Structure formats: C-alpha cells, structure tokens
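K.L.:
okay, here's the prediction I keep looking at, along with the sequence it came from:
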Amino acid sequence: MTASEPRSYSPAGPAAPVVSLATPGDYLQLLKPRVMSLVIFTALVGMVAAPGPVGNWPLALLSLLAIAVGAGASGALNMWWDADIDAVMERTKGRPIPSGRVPRAEAAAFGGLLSLLSVWLLALSGVGYLAAALLAFTIFFYVVVYSMGLKRSTPQNIVIGGLAGALPPAVGWAAVTGEAPLAAWLLVAVIFFWTPPHFWALSLLKSADYEAAGIPMMPNVRGAEHTRKLIWWYSLLLAPLAVLPALTQAASWLYAATAVLGGAEFLRRAWHVRKGGRDSAPGSLFGFSILYLFGLFAALLIEHWAGLHG
C-alpha cells in the first residue's frame, strides 16, 4: 500500500454488512456545505464582476446551481477517499462515512454522479463550453491531484491544491461571458495566495490531529517556526496582490479601499503569528482571514449591484 492509497475502512468491523443509515442531512454533509457556500459566493461575484449586465439571470442562476453541485460532488468524493484519515481526526471523525452512516461506495457513487451532472448542466446553461471545462478541471484537480496525490505526500499540498478552491470566480465569469480574461484570473490569484496562510494558521492549531492522521502538513514536517515564516511571506505577497483587481474592469474604489485596509490588518495579524508570541495568534489570523476574503468579494458585489463601479 502506498502513502497515497486510502486504507480500507469499515466503521463496524470487516465482517459487518454494509448498511446505509443515512438521512438527507448526512448527504448534505457529504457536500461540505460550508465550502460549497464559499464556492457559490465567489462564483456569483465572478458572474457579476464580468463586464456588462448579466443577460439572462435564469440561466445564470442555473449555471450557479451547476457550480454548487460540482463543489458538492468534489466534497463527497474527497470524503470517500479520505474516510480512513477522517476517522482518526477529532474535527472530522463525526463525518457521515467514518461514523458509519453512509457506506463509502455509496458516497463514491453519489459524488461521481453529481460530478457528471454538474458539468453537463453547466455546459447546457452557460455561454459556450469554457465554464464547463473549467468546472470539470476543478473537480478533477481537487479529487485526483489534491486528495489522491498531494494531500498525503507533500507539505506543499495546500499550496498547489489551493488552485481547486480558487477557480470558482473564473468559472462564474466564463459561465456568463464565455471568456476568462486576466481580470478573472486575478480574482483566482487572490484566493490562491490567500489559501496557504489561511490553512497553515489552522494547521498550527491542529497539528496533533494532522500528525495522528499522517498528513504531512507544514508544521508537522518543517516545524512551527518555519510555518510561521511562510505565513508571513505569503501574507506579504497576498496583501498587494489583492489590490490589483482594482486596476481592471472587475473592481473599483470600494474594493480598493477594502483590499488596502483589510490587507493591512491581515499583515498585522500575520506578523503576530510570525513573532510566535501569543498562542492565540494563529486562531486570530485564521478567523480574520475568512472575514478578509468575504469582505473583498462582498465589496465587488456591492460595487456592481449598487452602481458604484466605474
């Protein structure tokens, strides 16, 4: 068995029959609704930030539904593959598969079916096929490249694997325009460079969990001090990068102000993590990082819907 292969997992023992005790809520949990909500939000912002008004809102909302289903499918397939390590981590052992409520094979079939459905639906509802291709790539990257390949093999798992979570703005943009220009990819870049300091702050808090599961997160492989340095350097890259969309047609003054002020606060908290003086610093940065990303994309949404853009 290689490090990238999931260990066989049976919550009731190897001889127990596979019986589904799942409720609709368990299947909803398989979709990782909190992650899905972020995907929906950033994809919606990508749609709205694209130049010109959204021509057909019913089709745009159908496209958004397809993107949401694709995100949920990725979550279900990730839980299928990671059931063994989820079973030994405190924050994940209550998930539907390790708790025995949903059989692994059922979760795999569920995620696979939703993946096909989401790409097909986006191909029908979007403008052209670029958005559907990007969604298919996102699902593939998250499940195969990140979950099956990177997560168990390298401490750079979050850095490279973060691309999957960063792509929704480009998918949403392409769904309503058929294109994904530089402005859309700048929004992708913001999420991509936000992901490492966000998750490394969490990994500093949950290093024992990751150690027990055998996941090579940065604090467990290179140590807490090295991780704090990386958080600081990535934050230094993120703060000015997040201002760049204001130089394109995607954003304007409200976004710029949010990016500058939020970036300054992000750097302040990242510096406290870098110094390593307070045990609460990683938790403070982790919590603020969520607010920061939401604030950036909310500013974009307000600019376009309130006519503040331009």
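P.N.:
Yep, it's here.
K.L.:
alpha carbons only for contacts and neighbour counts from here, please
P.N.:
Fine.
K.L.:
and the helices in the stretch 201-310 of the chain?
P.N.:
Under the criterion DSSP state H, counting those that start in this stretch, the stretch 201-310 of the chain contains helices at 207-213, 218-221, 224-241, 253-275, 281-305.
K.L.:
distance to Gln29 added to the ones you listed, as JSON lines?
P.N.:
Formatted as JSON lines, the helices of the stretch 201-310 of the chain follow (distance: least, CA to CA, whole Å):
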{"stretch": "helix 207-213", "distance to Gln29": "21"}
{"stretch": "helix 218-221", "distance to Gln29": "27"}
{"stretch": "helix 224-241", "distance to Gln29": "30"}
{"stretch": "helix 253-275", "distance to Gln29": "30"}
{"stretch": "helix 281-305", "distance to Gln29": "20"}
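K.L.:
next, the one to line up against it:
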Amino acid sequence: MSDTSLHSVAPAATRGAEPELKDYFALLKPRVMSLVVFTALVGLLVAPTPVHPFLIFTSVLFIALGGGASGALNMWWDADIDRIMRRTQKRPIPAGKVSEGEALGLGLALSGLAVMMLALSANIVAGALLAFTIFFYVVVYTMWLKRWTPQNIVIGGAAGAFPPMIGWAVATGGVSVESVLMFALIFIWTPPHFWALALFMKSDYDEAKVPMLTVTHGHDATRRHILAYTVLLAVTSLGLAFTSIGGPAYLACALVMNFRFLVGAWKIWKRDTAQAEADAYGEEKRFFKLSLWYLFAHFTALLVDAALRSFGFWGGFS
C-alpha cells in the first residue's frame, strides 16, 4: 500500500479536550530527544577546542529543539500508521489530543528557529548539519524510505547519528575523523537495535504495511542481519578507541560491551521462530534493552577519557 492510500484511508481520531503543554511536549519525542542531547553534548565536550559554558548550553538547547522538531514532523506524517500500531496509538495525534495541523506548524516553526539560532550562535557548519539532519529524518527517512524499503532503518539511521557531529562542529567549526567515527558508531548501532525491537513487535509493522526487515524477509533473515551488523559495530567501536578522543576507559567499555552484544546477537541468531515464541522473545527483548545501555556506555566512556586528559592523566592512544 502506498503512502497516499494509507493517508487517505486512516481514520482521524476524535479531537478531545484542549491540548495541554505535556501533549505538545510529547510531540517532540522526549526519549529520542534525550539521546540526541546526550550524544551532541559528548561530541561537543570531547572536541579539542574549549567552548564557553553559555555557548554549550545554547547550542545543546537548539540541537534539542531541532531534534524535537523532527519528532513533531515525523508524527504529523506518520499519523495514519501511528493509529494502527499498538506501540504508537497513545501518541498525541492518534489519541486525539493534538491535530495534525498543529504538529506540522510546531515542527516547522521549531525547525526554522533551531537552525537559524544555532548557525548564528555557533557557526554555519553546525547550523547546516542540523538543517540537513532534520531534512534527512523527515523527508528522506519518514516520507520516503520508511514505507518503501526494508533498508529503511539502515539508511534512515543516519539521521540519529548526526548529533555528535553537530556538537563537534559547534566546538571546531568542522568535521574530523573522530566526529565521523562517532557518527558511524550510532549509524551501525541503529539497525540491530531496531531489528531486535521489530522481532517482538512484528505484527505492528505488518498491520501498518511498514516494510521492516521482519515483514519482508522474515525472522531468520533478520537474525542473520543483526549478527552481521553487530560484528561490524564491534570493529567500528574499537576503532574509535584509537583516535585522539579514545582512552583506557573507552577501550575497556568497548571490549566489555561488544563482548556482551556479540553474545546476545549470537544467541538470537541460533534461535528459530518457534524457540523465540516459546520464550516470549526473551532473548530479543534482553538484546534490545542491552542496546540502549550499549550506546550510553560508549559515549559516557568518551567523557571519562576527556576528563582524564583534562587533568593530565592520559594523552590518548593516537
């Protein structure tokens, strides 16, 4: 089913009482925004160029607003399938708390404000990267890839990987090997993270006609892809340890977390659908939860090594 037909047949939710502030805040996808803020802040703080605390605060604020704007525009466009999927039915638009027009207006207004203010307060490169991130997430991923190809989350994952590059650009005014590798870490982490979720939420994507890999190629193929991407992720993760922002804390974290991640991916790969269903997809759910800690641990370790260098305890591996 095409985007147009989905948008035309999905019933609109009945508008209830006047929306509250929390309903508009929910449009910004605060959980996703927290990841955007955290990784952008790390990219900014581990950069070699010191940044004034006020600029750090304002830059992270505008990056957060840009991430929130992307979320609002995503919910505006995906309102039809959000009404179908159990996981998203309580979002503000399908729940009838906020109209699609309000979500569109909020998303566009915040996008313009965030990009303009980041470019003016930090630099043009950071502002341009933020603008491209919003465009990529809303147009390339949400409007095009998500409903067209099972590689949607692979290519679309780039949108969530840009924040540390933006933070780095705020501090340095450019792009470097370190910022590209931080991007790559999130980019390659995204597919196994979401495919694990899709394994135990397959019916949602199936009913909404979203061509997630579990729907188009089945569970066995998805498990093989998770293992392959986890191996690639381990290599990328360890490579970052040997750059100017790496150090003993990050290397130790990468070794431990990648070992656990590889073991989890291996366990998922060895299972078949009958075993997974008998276990209520326990291994898949554990892998998904571990994936959340995986990214947080890696970026926290980068901060620890940056602190060690600032106090003269460590100069880095590079």
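P.N.:
Structure received. No experiment lies behind these values; they were computed from the predicted model shown.
K.L.:
re the thing from before, of all the helices of the stretch 201-310 of the first structure, which one is nearest Thr23 of the first structure?
P.N.:
Nearest to Thr23 of the first structure, of all the helices of the stretch 201-310 of the first structure, is helix 207-213, at 27.2 Å by CA to CA.
K.L.:
compared with the second structure, how much does that closest one deviate?
P.N.:
With mean CA distance after the TM-score superposition for the first structure, helix 207-213 of the first structure departs from the second structure by a mean of 0.6 Å once superposed.
K.L.:
where in the second structure does that helix fall?
P.N.:
Mapping helix 207-213 of the first structure onto the second structure (TM-score structural alignment) gives residues 202-208.
K.L.:
next: stretch 229-248 of the first structure.
P.N.:
Under the alignment (TM-score structural alignment), stretch 229-248 of the first structure falls on residues 224-243 in the second structure.
K.L.:
tell me the buried residues in the matching stretch?
P.N.:
Of all the residues in stretch 224-243 of the second structure, those buried under the rule 16 or more other CA atoms under 10 Å are 224-231, 233-234, 236-242.
K.L.:
also stretch 197-216 of the second structure?
P.N.:
197-202, 204-205, 208-215.
K.L.:
of the residues you listed, which is the nearest to Ala306 of the second structure?
P.N.:
Leu197 (32.7 Å).
K.L.:
correct me, but that closest one touches Leu290?
P.N.:
No. With contact defined as CA atoms under 8 Å, Leu197 of the second structure does not reach Leu290; the gap is 11.6 Å.
K.L.:
ok, the buried residues of stretch 197-216 of the second structure vs Ser179 of the second structure, which is closest?
P.N.:
Leu197 (27.4 Å).
K.L.:
in contact with that closest one, which residues?
P.N.:
For Leu197 of the second structure, the contact set (CA atoms under 8 Å, 6 or more residues apart in numbering) comprises Glu284, Lys285, Phe288.
K.L.:
rerun at 10 Å
P.N.:
Listed by CA atoms under 10 Å, 6 or more residues apart in numbering, the contact set of Leu197 of the second structure reads Pro191, Thr214, Tyr281, Glu284, Lys285, Phe287, Phe288, Lys289.
K.L.:
in CSV, list the residues you listed along with distance to Ile166 of the second structure.
P.N.:
Shown next, in CSV, are the contacts of Leu197 of the second structure (distance: CA to CA, whole Å):
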residue, distance to Ile166 of the second structure
Pro191, 21
Thr214, 32
Tyr281, 37
Glu284, 32
Lys285, 31
Phe287, 29
Phe288, 26
Lys289, 27
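K.L.:
ok, which pair from those residues is furthest apart?
P.N.:
Thr214 and Lys289 (18.7 Å).
K.L.:
quick one: what helix or strand has the residue nearest to Leu238 of the first structure when sequence neighbours are not counted in it?
P.N.:
Residue nearest to Leu238 of the first structure in three dimensions, not counting chain neighbours: Phe193, with 5.7 Å by CA to CA, 6 or more residues apart in numbering. Per DSSP states H and E: Phe193 of the first structure is located in helix 182-205.
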